[in-house]
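Student: Have a look at this fold, sequence not included:
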């Protein structure tokens, strides 16, 4: 009888864990983000990331971000892109500026699957800040400020993670409030 009750209890805990996980799929830009979909499949549904999606398409990075990964993408919102000087986004989306656009977008990507828990652990282990190598080849410095993770780019600009741990089949999206710039 004890063994039978234990099996029932374990089954109930497993099912409640599945239900809890199902409820954790965050909404980003008014759309549910599903961990069974890849970065691009989820991002195209976010109304807060239409500029990022257009930029990824213009840069020819769709196939890469649909690939196996894993990738951690620090994904600027439309509002983040709107903070750039007037005309910047339109200029970057022109075919003749594709190399610059690729450089900026890949600067927002780190190889591997990094949750905020992973980032906080690295920040603590490395002495209050950690340096992340981007796919572009540059670095981002992650620190904690007021309980939030802040990324500092090579030019001294900062972005704060506003929606954390949007788990994807090929990585994780960390939504940020500013566009980060490489050197």
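Tutor: Right, received. Where do you want to start? Predicted, not measured: the structure shown is a model, and the values here were computed from it.
Student: C-alpha only now, for contacts and for neighbours.
Tutor: Noted.
Student: Kindly list the longest strand within this structure.
Tutor: Longest strand in the chain by number of residues, with DSSP state E as the criterion: strand 158-168.
Student: Which residues outside that one are in contact with it?
Tutor: Here strand 158-168 makes contact (Cα atoms under 8 Å, 6 or more residues apart in numbering) with 25-26, 28, 33-39, 42, 74, 115-116, 148-152, 172-180.
Student: ok, and for that strand, which residues are buried?
Tutor: Of all the residues in strand 158-168, those buried under the rule 16 or more other Cα atoms under 10 Å are 158, 159, 160, 161, 162, 164, 165, 166, 167, 168.
Student: related to what we said a few turns ago, which PyMOL command selects the buried ones in the contacts of strand 158-168?
Tutor: Burial among the contacts of strand 158-168 is assessed by 16+ other Cα under 10 Å; the matching PyMOL selection reads:
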select buried, resi 25+26+28+33+34+35+37+38+39+42+74+115+149+150+151+152+172+173+174+175+176+177+178+179+180
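Student: just checking, which of the contacts of strand 158-168 belong to helices?
Tutor: 39, 42, 116 (DSSP state H).
Student: Would you mind putting the residues you listed into a markdown table with distance to residue 2 alongside?
Tutor: Below are those laid out as a markdown table (distance: Cα to Cα, whole Å):
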| residue | distance to residue 2 |
| --- | --- |
| 39 | 45 |
| 42 | 45 |
| 116 | 40 |
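Student: dropping in the other structure now:
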């Protein structure tokens, strides 16, 4: 007889938590999401978009927030020209909507995501500050996020703690609507 999915996810949660906690974190927990992201070599495009939409102050002073932060490689995979077009546009509402779709209110650690998946029979839903839902599920040992269009992003670095939240680096840009 095969053990129920919740037991598998529980044991996976334990092993994932140990893996995440074992990773070194070179960012300071005494700095805000914006300050640490500005210092990152992997998030130059993200921080440029945050500054272009004037969201830096929100991510500096408010919170806590959980940011699913696309790496520069994720933005390049999405489309360098589309991101630049959104940043150069006078109307930043579409870019702001895109960024807000990568943010969830509260401290959502990897273990919280995994526990929610255990309660949800392998899936968990989180509402972004943009107002749309992200669905989390497991593929192998990876937490994968799915947007309403069906695009997916894997969490490649989890639980990077900030003074006002948590950053999880993801390998793809997720979208609230078609862009």
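Tutor: Looks like it came in fine. Nothing here was measured: the structure is a model prediction, and the numbers come from that model.
Student: just to revisit the earlier point, just put the buried residues of strand 158-168 of structure 1 in JSON lines and tack on distance to residue 143 of structure 1.
Tutor: Listed next are the buried residues of strand 158-168 of structure 1 as JSON lines, based on distance: Cα to Cα, whole Å:
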{"residue": "158", "distance to residue 143 of structure 1": "10"}
{"residue": "159", "distance to residue 143 of structure 1": "11"}
{"residue": "160", "distance to residue 143 of structure 1": "10"}
{"residue": "161", "distance to residue 143 of structure 1": "11"}
{"residue": "162", "distance to residue 143 of structure 1": "14"}
{"residue": "164", "distance to residue 143 of structure 1": "15"}
{"residue": "165", "distance to residue 143 of structure 1": "17"}
{"residue": "166", "distance to residue 143 of structure 1": "20"}
{"residue": "167", "distance to residue 143 of structure 1": "21"}
{"residue": "168", "distance to residue 143 of structure 1": "24"}
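Student: Give me the mean distance between the longest strand of structure 1 and structure 2.
Tutor: By mean Cα distance after the TM-score superposition for structure 1, the fitted strand 158-168 of structure 1 averages 0.3 Å away from its aligned residues in structure 2.
Student: Which residue range of structure 2 does that strand align onto?
Tutor: Aligned by TM-score structural alignment, strand 158-168 of structure 1 corresponds to residues 152-162 of structure 2.
Student: need the strands for structure 1, in chain order.
Tutor: Counting by DSSP E, structure 1 has strands at residues 27-28, 31-32, 71-76, 109-111, 129-133, 139-145, 148-152, 158-168, 171-176.
Student: Now tell me what touches the first one from outside.
Tutor: Counting contacts by Cα under 8 Å, 6+ apart, the residues outside strand 27-28 of structure 1 that touch it are 33, 46, 47, 48, 163.
Student: Read off where stretch 51-63 of structure 1 ends up in structure 2.
Tutor: Using TM-score structural alignment, stretch 51-63 of structure 1 corresponds to residues 45-57 of structure 2.
Student: Longest helix in structure 1, by number of residues?
Tutor: Secondary structure of structure 1 read by DSSP H shows that its longest helix is helix 2-23.
Student: Now do stretch 25-40 of structure 1: distance to the chain's middle.
Tutor: 11 Å (Cα atoms, centre = their mean, to the nearest Å).
Student: ignore the last one, stretch 138-147 of structure 2
Tutor: In terms of Cα atoms, centre = their mean, the centre of stretch 138-147 of structure 2 is set 12 Å apart from its chain centre.
Student: Now the terminal residues of it, how far apart.
Tutor: Its start and end residues considered, stretch 138-147 of structure 2 measures 14 Å (Cα to Cα, to the nearest Å).
Student: quick one: what's aligned to residue 100 of structure 2 in structure 1?
Tutor: Aligned against structure 1 by TM-score structural alignment, residue 100 of structure 2 finds its counterpart in residue 106.
Student: What about residue 59 of structure 2, how many residues nearby?
Tutor: Each residue near residue 59 of structure 2 was counted by other Cα atoms under 10 Å, and the total is 20.
Student: so how far is residue 132 of structure 2 from residue 149 of structure 2?
Tutor: From residue 149 of structure 2 across to residue 132 of structure 2, the span is 11 Å (Cα to Cα).
Student: Of those two, which one has the most company?
Tutor: For residue 149 of structure 2 versus residue 132, neighbours defined as other Cα under 10 Å are more numerous around residue 132 (16 against 11).
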